[in-house]
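[1] prediction below, plus the sequence it came from.
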Amino acid sequence: MPTKAERRAAREALAAYHASQLTLLVERVGVEIDRYRAGQLDAFEIDRLLFQYSRAAKELWKFCNLVDVEIAAKSVGDQPRIDWWERGAPQKR
């Protein structure tokens, strides 16, 4: 059973991970919006990308908030980096 200090450290590590991954997603959206403003994407393409961001941010939130904090914090350090942007991609039919 983890100690109170270990649980606090896990929560802090997971919060930092959540913030860093969310920052990456927001930066990606910024790049795509710049492409839209430059005329490289049409309204439907940027809409699809914004929807993908929304799905990716939700998947990240679920991982950081619905999984046991100690397990999630440990898996963040043990596993290869999760590509949240791809996790938000629409399912291919």
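    Good, I have the coordinates. Numbering: from 1, shown residues only.
[2] from here on, just use CA atoms for contacts and neighbour counts.
    Noted.
[3] what separates the longest helix seen in the chain from the chain centre, distance-wise?
    For the chain, the helix with the greatest residue count under DSSP state H is helix 4-37. Counting by CA atoms, centre = their mean, to the nearest Å, helix 4-37 is centred 6 Å from the centre of its parent chain.
[4] take the one below as the second:
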Amino acid sequence: MSSKGDRKSAREAVATYHEAQLAVLVERVGTAVDGFRDGQLDALDVDEVLLQYSRAAEELWKFCNVGDVESVATAVREQLPIHWWERGAPRARR
């Protein structure tokens, strides 16, 4: 069984990771909105980006908040590559 300090450290590591990864996703939204303002993207293009952001942010949230925080912290500390943007991509229809 882990100590209270270990669990607190794990929660802090996961929270820091979550915020950093969320910032990466938000940056994509900002780029899309800038593209819309510059006339490079239309509203539908930005809507697709927003939908993918929403899905990706949800997957990130689930990873960080569902399950054992110490296991998640271990994965975060080992810097396992998880591509959240791709996880938010629409599923291919059959």
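    The structure has been received and is ready for your questions. In this text, all values refer to a predicted model and were calculated from it rather than measured experimentally.
[5] coming back round to it: how much does the longest helix of the first structure stray from the second structure?
    Aligned to the second structure and superposed, helix 4-37 of the first structure gives a mean residue distance of 0.6 Å (mean CA distance after the TM-score superposition for the first structure).
[6] and that helix, what's buried?
    Neighbour counts using 16 or more other CA atoms under 10 Å place 10-11, 13-15, 17-18, 21-22, 25, 29, 32-33 of helix 4-37 of the first structure among the buried residues.
[7] and for stretch 76-94 of the second structure?
    Quick answer for stretch 76-94 of the second structure (16+ other CA under 10 Å): V76, W84, W85, R87, G88, A89.
[8] residue range for stretch 51-65 of the first structure in the second structure?
    The alignment of stretch 51-65 of the first structure onto the second structure (TM-score structural alignment) spans residues 51-65.
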